[in-house]
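My questions concern the predicted model and sequence given below.
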Amino acid sequence: MRLSIVAVGRLKDGPERELYLRYAKRIDDAGRAVALGPLTLSEIPEARQSSAAQRKTDEAQRLIDQASGADLLVLLDVAGKSFTSETFARWLAGRRDDGHRTIAFLIGGPDGHGESALARANLKMSLGPLTMPHGLTRIVLAEQLYRAATILSGHPYHRA
């Protein structure tokens, strides 16, 4: 099952991008054995409208458009469903086993997600109650996707 992160904003070159790429490569390597991956990243520019509502509406539509080929849309939101690493791995395996071919994880801009993205999401997921920079969100999500692949394959990376 292909995995895609679609995010507002761009990771700049440097340590954050390098760390993200490290986990993306690990997912591609470890995920093959459990039919997860590859992981792709699509980045869209932040909207420039004057109001937050207009920015959210514009970004939501562009996120949805960028993720149009995905079978499932998972929207990252602080108020979404929280998973342990093990339950997240089982959830991913369940979607894979149900025949889904692609999951897109949507990361909104600084103003949050627009109504159209919220309405289209198959799942609203939280990485925790803390607010974090969107670049760091990509890294944490990529690490958890890698961790899920290792849990499903029985690799010792995850030691709960």
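Done, it's in.

make it CA atoms for all contacts and neighbour counts henceforth
Fine.

show me the contacts for the residue most central in space within the chain.
The centroid of the chain falls nearest to F105 when counting by CA atoms, centre = their mean (3.2 Å). F105 makes contacts with L3, S4, I5, V6, L73, V74, L75, L76, as judged by CA atoms under 8 Å, 6 or more residues apart in numbering.

what about the residue lying farthest from the centre of the chain, distance to L72?
When distances are taken from the C-alpha mean of the chain, S50 lies farthest, 27.2 Å away, according to CA atoms, centre = their mean. The spacing between S50 and L72, counted by CA to CA, to the nearest Å, is 31 Å.

Isn't I103 up against L3?
Yes. In this structure, I103 is within contact of L3 by CA atoms under 8 Å, at 5.2 Å.

what's the distance between the nearest residue to E59 once chain neighbours are set aside and E115?
In this structure, E59 finds its nearest non-sequential neighbour in A47, 6.1 Å apart by CA to CA, 6 or more residues apart in numbering. Distance of A47 to E115, given as CA to CA: 15 Å.

ok, and here's another one to check against it:
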Amino acid sequence: MQITLIAIGKTDRSELEQLIALYEKRLKHYIKFEFVVLPDIKNSKNLSEAQQKEKEGELILAQLQPTDTLILLDENGKQYSSVDFAQFLQKKMNSGLKNLVLAIGGPYGFSDAVYAKGNGKISLSKMTFSHQMVRLFLVEQLYRGFTILRNEPYHHQ
């Protein structure tokens, strides 16, 4: 299985980029991982919230292959403990899934078309985080999940 993380807009903090790169490198010891950063929408100030979500949605959907499973990072999604998230990943691998795509939307969330294509939603917390922080938290949780599955000492119960 491959995991693809899709996010809108580049990270503007070098500290976050360094931490994301650290966990991305660690994660690649366990699974094929790709981080796709889609460009910010140009002239977004001239667009309504709905128009911006629509344009971002088109960019996200253009990245998908017909066999991909799309999971959206959404505040109304299912919340997992780290151990439960590891089990979620194991089930996806056991199912013979080719590519698990995790998508982080733009500042206003996802378009209706992306929600319609999604195969599920995950929430990292009931708290609101910046889209840039979510990238770091998600990549770290993916890494943590694989260390749990391998019974490695990174995660403590």
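Received the coordinates, thanks. Because the structure is predicted, anything quoted here is derived from the model rather than measured.

returning to that earlier point: so which helix or strand takes in the counterpart of the residue nearest to the centre of the first structure in the second structure?
Here F105 of the first structure is matched to L102 in the second structure, going by TM-score structural alignment. Here L102 of the second structure sits within strand 99-104, counting by DSSP states H and E.

Show me where the first structure has its helices.
15-31, 52-66, 85-97, 115-120, 134-153 (DSSP state H).

For the third one, buried residues please.
Read that as helix 85-97 of the first structure. S85, E86, F88, A89, R90, L92, A93, R95, R96 (16 or more other CA atoms under 10 Å).

now it against helix 134-153, angle please.
If you take axes from the mean of the first three to the mean of the last three CA atoms, to 10 degrees, helix 85-97 of the first structure sits at 80 degrees to helix 134-153.

who's in contact with helix 85-97 of the first structure?
With CA under 8 Å, 6+ apart as the test, helix 85-97 of the first structure has contacts from M1, A35, L36, Q144, L145, R147, A148, A149, I151, L152.

What degree of burial does the equivalent of K78 of the second structure over in the first structure show, as a neighbour count?
Under the alignment (TM-score structural alignment), K78 of the second structure pairs with K81 in the first structure. When counting by other CA atoms under 10 Å, one arrives at 13 neighbours for K81 of the first structure.

how about T150 of the first structure, what does it touch?
Counting by CA under 8 Å, 6+ apart, T150 of the first structure has contacts A30, G31, P156, Y157, H158.

Check L70 of the second structure too.
Shown in contact with L70 of the second structure (CA under 8 Å, 6+ apart): L100, V101, L102, A103, K117, G118, N119, G120.

how much space is there between Q144 of the first structure and T102 of the first structure?
Taking CA to CA, one finds Q144 of the first structure at 17 Å from T102 of the first structure.

and if you look at L130 of the first structure?
28 Å.

S116 of the first structure too?
On the measure of CA to CA, S116 of the first structure and T102 of the first structure end up 20 Å apart.

Over to G108 of the first structure?
For G108 of the first structure relative to T102 of the first structure (CA to CA), the value is 19 Å.

Next, the angle helix 134-153 makes with the longest strand seen in the first structure.
As assigned by DSSP state E, the longest strand anywhere in the first structure is strand 72-82. Per the same axes, to 10 degrees, the angle that strand 72-82 of the first structure makes with helix 134-153 is 90 degrees.

quick revisit: among S116 and T102 of the first structure, which residue is more densely surrounded?
Using other CA under 10 Å, the more surrounded residue of S116 of the first structure and T102 is T102, with 22 against 16.

wait, isn't that one in contact with S4?
Yes. Between T102 of the first structure and S4 there is a contact under CA under 8 Å: 7.4 Å.

quick one on the thing from earlier: if you map the contacts of L70 of the second structure onto the first structure, which are still there?
Here is what carries over to the first structure from the contacts of L70 of the second structure, by both residues aligned by TM-score structural alignment, their matches' CA atoms under 8 Å: L100, V101, L102, A103, K117, G118, N119, G120.

Looking at the residues you listed, spot the one nearest K53 of the second structure.
Proximity of those to K53 of the second structure (CA to CA) peaks at A103, which lies at 13.2 Å.

residues touching that closest one, list them.
A103 of the second structure touches L5, I6, A7, I60, L70, I71, L72, L73, counting by CA under 8 Å, 6+ apart.
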